[in-house]
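**Q** take this sequence and fold it.
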Amino acid sequence: MKEYTISPRRSRMVLSVVLASFLTFQMTDCFIEEKPKEKNIEQKPPTPDAEAERKTRDKRIETEREALSAWMRANTWYPIVPAAAAVVVENDAVVFRETVRCEPTKPFMVASLTKTFTMLSILQLVDRGIISLDDPISKYLHVDFENSELASKPISIWHLLTHTSGLVEDPNPKLAENNYPFIVPEQKYPTGFRFNYCNQGYNLLGFIVFEASGLSLGDYVTRNILVPLEMRDSMAPVTTRGAAGVECSLNDLTKYIFMFMQGGEFKGRRIVSRRMFRKILEESVEGPSSKYKEYRGICFRIWSVNGRIYSMHHAAHMPGAGGFMQLFPRHRCGYVFISNPPVYDREEFYGYYYGLKSRLMQFCKVLMNDTFDPVSFQPDRPTVKQLRRFVGRYRNENNDTYVDIELHPSGYLVAVKSYTGQRCMITPTSLHTFVYIYPGQSEKGEIYDFVMKRGMVIGLGVKEGYFVR
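**A** The predicted structure is shown next:
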């Protein structure tokens, strides 16, 4: 490995990019998109039935608003949750807003929601032709991240964005040797084969933003996202990393959610192109087709029904922060809440977190005019017949270990690891992802991800590595 420096050629490129970024903010026309003028259409008065329906809907919204406000005031217990703030929006209007022990202008740490700002930064640089989603990350970071034993293709910017790089979180992080300012995580799975959430992978994206633009991630986010969105209470400090560090108020998160609901536009300013916004919603790894589906796009978890996008959402969890953002594009509504629990990984906070999330979803259900119910949405699970496609032996090509997947007579899958002798029942969370819940746990467990290519099951990803069928 060589010393981490910026080459003279890259220095000249950085200077030109900084100048271009400066000019972008001086010339606001670069953000503004021409819109066709609306024709004057005579508005017909509402029919009696429509007026009665509107009044009934307004009454339901008011009832839901009062109940949600009362719930937040009663359940935001100090010191488990010192302060909390929530908002529900529909079209371009706020239909609910509540704060407990704070003002709507108070900045909160938004934890992993920072990843959505990092994502937008990368997509903007792609829009401007400075980088490509297909660029190998070694082009900017000058380090080989690929595990030669896996013989997989190079890790690209797309793979980091979609958590499909195969890199895994280092539980005892340390900086790489030779003065690299970032952690070099281990690649445990072949590139592009499976989803594996990796904060350290998103931190690498923050350094790519710096290499490509000449601005620290915090400065880039401030100039190119916070300022255009008029997020005046928010900040992206110089210490901001790709996975965390941005702080936002409820008022500003409201503007942020409006931008996503408008497909990447805010007050006529295009923050990210329509083409890049559509990329956010693409599936990152292959999975079986189904009516009710949950998958990972860029950064967001997506719900679809019959191939149509119904929800995009992302959580925010870390010490001092807990929240959730969820948008329902087809219904043009959504919500976000944020709080500051000193300790988030405890039953008392999770009870509050899931209780508030379900009530905000219920509020959005009142705003919807169809049968879709976000509270009860569940992705399709495999039938007993479909479970048979996963049965077989999966071998690690670098040693003699294997995992056997068996179909139990009672109609569920059993995983048997040769190297531990462990035998456990695995429960489906989607059509190709399963989990083993440890005794005494309610949600966390060991993931069993079956890898599909061209409709065939070809491998299995578990915590010990990748196994080939």
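**Q** every contact and neighbour count from this point should use C-alpha atoms.
**A** Noted.
**Q** how far off centre is stretch 177-193?
**A** 21 Å (CA atoms, centre = their mean, to the nearest Å).
**Q** for that stretch, buried residues please.
**A** Neighbour-count burial for stretch 177-193, counted by 16 or more other CA atoms under 10 Å, picks out 180, 182, 183, 184, 185, 187, 188, 189, 190, 191, 192, 193.
**Q** skipping adjacent residues, who's closest to the third one in space?
**A** What that stands for is residue 183. residue 175 (4.7 Å; CA to CA, 6 or more residues apart in numbering).
**Q** over to the fourth one?
**A** Spatially, and ignoring its direct neighbours in sequence, residue 184 is nearest to residue 176 (5.9 Å; CA to CA, 6+ apart).
**Q** helix or strand for the one you found, which one?
**A** Assessed by DSSP states H and E, residue 176 sits outside every helix and strand.
**Q** which residues does it contact?
**A** 182, 183, 184 (CA atoms under 8 Å, 6 or more residues apart in numbering).
**Q** next, work out how far apart residue 418 and residue 404 are.
**A** Distance of residue 418 to residue 404, computed by CA to CA, to the nearest Å: 8 Å.
**Q** one more sequence to fold, the one below, so I can look at both together:
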Amino acid sequence: MQVLNLQKGIENWLVSLKNKGYFPGIAVGVVIGKKLKYVRYIGYSSLNHKYEIASVTKTMTALGVMRLVEKGILDLDKPLSYYLPKVLLEKKELGSKPILLRNLLSHTSGLPDLRYYQPKVWHSPKQTGLKYPTPEQIYPTGLHYRYSNHNFMLLGSVIEVQTKQKLKEYLEKNVFLPLGMQNTIASEDILGAWGIQTTLPDLAKFASFWLERGVSNIGKKVLDVATIQKMFEEQTYIPFASKKRYIGLAWRIQSDSNCVVTFFHIGGAPGVAAWVQLFPAYQAAIVYLANPPNYENNLIGYLVALQKKLGDLAGAMVGAKESIYQFEANKLSENEYSLYVGKFKNPLTGEQIEITTLKNYVYLKTKNNQFKIIPDTTNVFHFPAYEFTFSSKSNQVIGFSDYKGFYGKLKTNKDFVDIYND
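**A** Next up is the predicted model:
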């Protein structure tokens, strides 16, 4: 009865949102093991309706990369410049290490998120031999997660160079075909970050592949378990925490005592809303695809609510005794605040910032302002619309980052704490 009530509640709610104009059509589903056990199509939607998936494309590009890693064609720990010799994006002023393929997959390459920051320096296609211009780093390699479409555009270019195939052709043969995704297509000009269309049943097959630890819906072993486990490893150090939110290779991950609780990816843009989230301990996944005319804050709030509703439904379907969707990462305790105190400087701009504590609060002080920042986790703080992510080494803070760049911790008025060596 609980399952039926949850299903009916979701369907009535989605019809209401459709009638209010949030989307012409939406498809939602719950996957248990190998099967799509619950599916509903609302509005202009059906079994074979293809939806754009925007950035969920990245997870399929990542699968393509990891297949080449298993074959020895790619090495995660080789520099990008080994595969694309003309692509040199590292900034000497940051003291940065070479960008590795691993850094591209985990969004730790140091490239900016162009939604929030427009760099002054770009490398042109004439300089790099690529199809698109590329920004330089604003963060040191490997220290900071900052989402960037260019990471997966570059991976797409690496695949094309190493396989001597168009990315579209490679993904069709090495991802869609072995996973039985017969109604999934890639655009002719796909770059690796976006450009795939799929149906809900095919997205469910993709989810099932991860639940079944590398075995596709049609019984084909596509990726080794050990390779999948590597994709779930922490790529940046997070101090003082057993319950963590972090980035693996392509996937956003939540873990408890090093066990993966859930992993997921989102796709969102005008005309696109896509989601895939997996709960490996329960052999369950939730998926949705929609085509909203506008991807704006009200809709985003409803989509977050949909994720929870589908998570609750999946939990009820597998008989979970507690919510499988709710997760709370460890937060910083007040007696650890002092470790974040110090003076910091952006090596590229020269801007200096000071972090202080007062009466059990943490403050960020610029040249002209001072404001309180609130810890969300053990390494992420926020101030209304801004987020500050601290980088640590052996529980010692070495810097922090915001959307504008990296601020290294100063050990003297001029010298930075070493960001790589102990």
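**Q** so which of the contacts of residue 176 of the first structure comes closest to residue 391 of the first structure?
**A** Nearest to residue 391 of the first structure out of the contacts of residue 176 of the first structure is residue 184 (CA to CA; 34.9 Å).
**Q** where do the strands of the stretch 51-200 of the first structure begin and end?
**A** 84-90, 93-100, 108-109, 167-168, 186-187 (DSSP state E, counting those that start in this stretch).
**Q** let's have those in a markdown table, adding distance to residue 433 of the first structure.
**A** Output for these, formatted as a markdown table (distance: least, CA to CA, whole Å):
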| stretch | distance to residue 433 of the first structure |
| --- | --- |
| strand 84-90 | 31 |
| strand 93-100 | 36 |
| strand 108-109 | 31 |
| strand 167-168 | 18 |
| strand 186-187 | 20 |
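**Q** quick one: closest of those to residue 293 of the first structure.
**A** Closest approach to residue 293 of the first structure among the strands of the stretch 51-200 of the first structure (CA to CA): strand 84-90, 24.2 Å.
**Q** which bit of the second structure covers that closest one?
**A** On the basis of TM-score structural alignment, strand 84-90 of the first structure is assigned to residues 26-32 in the second structure.
**Q** identify the residue of the first structure aligned to residue 252 of the second structure.
**A** Aligned partner of residue 252 of the second structure by TM-score structural alignment: residue 301.
**Q** again with residue 168 of the second structure
**A** Mapped onto the first structure by TM-score structural alignment, residue 168 of the second structure lines up with residue 218.
**Q** what's the mean distance for the host helix or strand of its match versus the second structure?
**A** In the assignment (DSSP H and E), residue 218 of the first structure maps to helix 217-221. Taking mean CA distance after the TM-score superposition for the first structure, the mean distance separating helix 217-221 of the first structure from the aligned residues in the second structure is 1.1 Å.
**Q** just how off-centre is that helix within its chain?
**A** With CA atoms, centre = their mean, you get 19 Å for helix 217-221 of the first structure.
**Q** before we move on, what about stretch 72-87 of the first structure?
**A** Counting by CA atoms, centre = their mean, stretch 72-87 of the first structure comes out at 24 Å from the chain centroid.
**Q** which residues touch that stretch?
**A** 94-102, 104, 250, 254, 335-343, 348-349, 352, 356.
**Q** buried ones in it?
**A** Applying 16+ other CA under 10 Å to stretch 72-87 of the first structure flags 72, 76, 77, 80, 81, 82, 83, 84, 85, 86, 87 as buried.
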